[in-house]
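K.L.:
Pasting a predicted model and its sequence here:
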Amino acid sequence: MARDSSSPLSVMRPAEPREIAEALTHALRFDGRRRVHDADELMATLVAERLVAHLARCGFVLMKRADTVPHDTSGHHHPHDSPGGQGA
C-alpha cells in the first residue's frame, strides 16, 4: 500500500537517541515551563540516557516530525545587507 504524502507518517522520522534523552532530561527538570528543583541536572541526564538505552534494547522506536525550515514571507532585505551580500 502506497503512503499518501499528506499523511502524518510521511513527515515522520525515527528520533535520534540524543533527541530522546534531551526530551526526557527536560521532562525530569521542568514541569511545563516551571523549573523543578527536586531533580539535579546531572541526575536527570543520567536517568534519561539510561531510559533511552533501555527503550532501544526493548525494541521501541520513537518517531519525530521531520525538521522544516521556517518560511520567510518577507520580500524585504535587512537594512544592513548590501546588494552584493556583504553587510555594512
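P.N.:
Thanks, I have it.

K.L.:
rest of the way, CA atoms for contacts and neighbours
P.N.:
OK.

K.L.:
quick one, longest helix in the protein?
P.N.:
The longest helix of the chain (DSSP state H) is helix 41-57.

K.L.:
From residue 17, how far out is residue 63?
P.N.:
Applying Cα to Cα, to the nearest Å, the value for residue 63 to residue 17 is 11 Å.

K.L.:
wait, I meant residue 64
P.N.:
11 Å.

K.L.:
for residue 57, same thing?
P.N.:
Distance from residue 57 to residue 17, by Cα to Cα: 12 Å.

K.L.:
Use this one as the comparison:
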Amino acid sequence: MSTENKAGLNALPTPEEGVLVLIDDMVQAGVVPIAWPAVMGEWQRDRAREKTVPGAAELQQDHGGATGVAFAWEMRLLAERAAGSGA
C-alpha cells in the first residue's frame, strides 16, 4: 500500500508525514527503533578504537543535546584538573 493511500490523501504526504508512515510500517514489521546515540555507541563500541573516538566525541558534543553539553562540561573539568596538576 502506498503512503498516499495510507495517509488518506490524494497527494503525497509531507516528508515528515511520509517518514512517520514508513517508521510505523517498520515497527509493524517487527523493527525496534533506537536513537542515533545508541547506534553510534554500537559502532564505536569502546575507546580502544582510537581512530574513530575523536569523530564520535565531536558528533556527541555537537548534536547530542543535553548529553553533548554534559560531555563538553566533563571534558572542560578534566582539562582544568590536568592543567592544575601540572600534567
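P.N.:
The structure has been received and is ready for your questions. This structure is a prediction, so every number in the text was calculated from the model and none was measured.

K.L.:
Any idea what the TM-score is?
P.N.:
Remark: TM-score between the superposed chains equals 0.25 [TM-score structural alignment, normalised by the length of structure 2]; 28 aligned residues with a Cα RMSD of 2.5 Å.

K.L.:
Quick one: list the elements packing against the longest helix of structure 1.
P.N.:
Identification of packing neighbours for helix 41-57 of structure 1 by 3 or more Cα pairs under 8 Å, 6 or more residues apart in numbering; DSSP states H and E yields helix 17-29.

K.L.:
Go ahead and list the helix or strand containing residue 71 of structure 2.
P.N.:
Element membership of residue 71 of structure 2, judged by DSSP states H and E, is helix 66-84.

K.L.:
I meant residue 60 of structure 2, not that one.
P.N.:
Assigned by DSSP H and E, residue 60 of structure 2 falls in helix 53-63.

K.L.:
If you count neighbours, what's buried in that helix?
P.N.:
By 16 or more other Cα atoms under 10 Å, the buried positions in helix 53-63 of structure 2 come out as 56, 60-61.

K.L.:
Burial check on the nearest residue to residue 20 of structure 1 once chain neighbours are set aside, number of neighbours?
P.N.:
The spatially closest residue to residue 20 of structure 1, leaving aside those adjacent along the chain, is residue 52, at 6.7 Å (Cα to Cα, 6 or more residues apart in numbering). The tally of other residues near residue 52 of structure 1 (other Cα atoms under 10 Å) stands at 20.

K.L.:
Return the list of helices and strands in contact with the helix holding residue 71 of structure 2.
P.N.:
helix 53-63.

K.L.:
can you list contacts of the helix it packs on?
P.N.:
With Cα atoms under 8 Å, 6 or more residues apart in numbering as the test, helix 53-63 of structure 2 has contacts from 37, 40, 44, 47, 67-69, 71-72.

K.L.:
Distance to residue 6 of structure 2 and neighbour count for those - can I get that in TSV?
P.N.:
Shown next, in TSV, are the contacts of helix 53-63 of structure 2 (distance: Cα to Cα, whole Å; neighbours: other Cα atoms under 10 Å):
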residue	distance to residue 6 of structure 2	neighbour count
37	30	15
40	32	13
44	37	17
47	44	11
67	36	14
68	37	17
69	40	15
71	42	17
72	43	17
